[in-house]
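Novice: Pasting a predicted model and its sequence here:
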Amino acid sequence: MISKTSLLIVILSLTHFLSDSFKESQLKYTRVRQAYKDKENSMLTLLKSKTLDKNSLKIYIRAFKKEGIIELWGKDKNHSKYSLIKSYDVCSSSGEIGPKRQQGDLQVPEGYYHIDRFNPYSNFYLSLGINYPNRSDEILGVKNKLGGDIFIHGNCVTIGCLPITDDQIKELYIFCIEAKNSGQSTIPVTIFPAKLTDENYKQLIDQYKGSSDKVGLWEDLKKGYDIFNKSKSLPSIAFLSSGRHKVYE
């Protein structure tokens, strides 16, 4: 009969194996190993400056199209409030303000998303897939012509993606690896048309008041923007049958 101590050792060993499995699978790729060689120290320094531990890390990404910025936020998984870790400059853009509604429109999506893929052998160095089209996009976009393959990636070229430099994607990519490796099953990503301060929001609504599609989405994004800026905690998001969102604390 196995002793309680032996059983505990087996459980701890299995837990350690499972927690390391995603990172270890990523480290099989040359570019990921190079990213850790180049950026692990800077990642650890940033985490230390925010009193965060990579072994209990949860992250949140939000992007602002007008400003061309991607923000990386992090927290300990046992706490509720996030702190800003770093901002990255988007180095190329396509399309204009407003959501992506069909393949080939060159638009960068806007809305509530999450990272759904890690591509360590991307044509754009390293890339993090965004789950476009989400449920809202499927309802409001052009049926059967929604497109896909939207990423945060390197190489500073884009048709509807969010590119940053190869140097920056190395760092952001390994942050995401560490968060997933520490047990974060879903890394949320919110893409905004702009920073939705009251002033910016009013300007957008006034400018595009004839577009119920844009105005409705931005109203839902504004709610999430305000909740997060006030509490530094993520809002809850539900997709409605209309394509709109229920956004609440």
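Specialist: Sure, I can see it.
Novice: use CA for all of it now, contacts and neighbours both
Specialist: Will do.
Novice: wait, residue 87 sits on residue 69?
Specialist: Yes - contact criterion CA atoms under 8 Å: residue 87 and residue 69 qualify, at 6.5 Å.
Novice: Show me where the chain has its helices.
Specialist: 4-26, 30-49, 135-140, 166-181, 198-207, 212-231 (DSSP state H).
Novice: tell me which strands and helices the fourth one is in contact with?
Specialist: Same thing as helix 166-181. Secondary-structure packing of helix 166-181 (3 or more CA pairs under 8 Å, 6 or more residues apart in numbering; DSSP states H and E): helix 4-26, helix 30-49, strand 57-64, strand 125-130.
Novice: try this one next to it:
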Amino acid sequence: MESIDDNRVVEAKRRKEKNLLAELQQLDIKADNLEILFIAVKEAKILEIYVKRKTQKQFRWFKSYLFSTFSGVLGPKKQEGDKQIPEGFYQITHLNPKSKYHLSLGINYPNAYDQANAFTGSAIYIHGGMESVGCIAIGDDAIEEVYVLTEMAQQNGQKDIPVLIYPYTMHAEKHKEMLEITDESTAHFWNILATSYQYFQENKVPLSYEFKGKQIEYLT
């Protein structure tokens, strides 16, 4: 017998899967060769999904969703209970059909960089609903699309689904302005993120990186 949670996912698929497949087909992408990438921009309160075929290098914009609410301020999440949405480079860890907020996708905060810097916190998700304490909330209708698309990518072999979270649109002029009104530590971190943001905007390919203790180093 199906549980209520199973039915929640079944209903999301019934409502969203057909249209998603048709929209992907317009980009010449099928479910069995789909890869996805998330970009969230906190100041703009927007979550973007980019897609590509497995054989392609470059991603293409697919959909954007507005946050349904927002907590915290610009700047990385550093401790449990600070209500901050994290900033940096993350992955989807799991799909949660039993979310308090309809459906949700788990994010691997704290990542290795966060842990090395003694940042604390847990249970960070992209989820539905109209409430958030450090998570990315996009409402029930939007999370159904995001959940179904993510499950589609995972079931067809995408093990690592990137979630790149930036404080603001980090174009050079905007970035320069923001550095002038923040502290030295945050400015250093934002400089690292800006390199990634600008590279993706120019190339539609995520810049490869690795965590080296308390630092993030880019791979060329």
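Specialist: Alright, I've got the coordinates. For clarity, every value in this text was computed on a predicted model and none was experimentally measured.
Novice: Can you calculate the TM-score here?
Specialist: The TM-score (TM-score structural alignment, normalised by the length of structure 2) is 0.95; 218 aligned residues with a CA RMSD of 1.6 Å.
Novice: looking at the helices of structure 1, which is buried most?
Specialist: Mean neighbour count, computed with mean count of other CA atoms under 10 Å, is highest for helix 166-181 among the helices of structure 1, reaching a mean of 22.
Novice: which bit of structure 2 covers that helix?
Specialist: Alignment of helix 166-181 of structure 1 against structure 2: residues 140-155, by TM-score structural alignment.
Novice: ok, now stretch 117-128 of structure 1?
Specialist: Counting by TM-score structural alignment, stretch 117-128 of structure 1 corresponds to residues 94-105.
Novice: Not counting sequence-adjacent ones, nearest residue to the equivalent of residue 188 of structure 2 over in structure 1?
Specialist: Matched by TM-score structural alignment, residue 188 of structure 2 corresponds to residue 216 in structure 1. Excluding the flanking residues, the one nearest residue 216 of structure 1 by CA to CA, 6 or more residues apart in numbering is residue 244, at 7.0 Å.
Novice: ok, back up a step: so how far does the match of helix 166-181 of structure 1 sit from its counterpart in structure 1?
Specialist: Taking mean CA distance after the TM-score superposition for structure 1, the mean distance separating stretch 140-155 of structure 2 from the aligned residues in structure 1 is 0.5 Å.
Novice: got the contact list for that stretch?
Specialist: Contacts of stretch 140-155 of structure 2 from elsewhere in the structure, counted by CA atoms under 8 Å, 6 or more residues apart in numbering, are 9, 12-13, 16-17, 20, 31-32, 34-36, 65, 95, 101-105, 126-129.
Novice: returning to what we had before: closest to residue 188 of structure 1 out of the helices and strands packed on helix 166-181 of structure 1?
Specialist: Closest of those to residue 188 of structure 1 is strand 57-64, at 5.4 Å (criterion: CA to CA).
Novice: Packing partners of the closest one?
Specialist: For strand 57-64 of structure 1, the packing partners by 3+ CA pairs under 8 Å, 6+ apart are strand 69-76, helix 166-181, strand 188-192.
Novice: Over which residues of structure 2 does it lie when aligned?
Specialist: Counting by TM-score structural alignment, strand 57-64 of structure 1 corresponds to residues 34-41.
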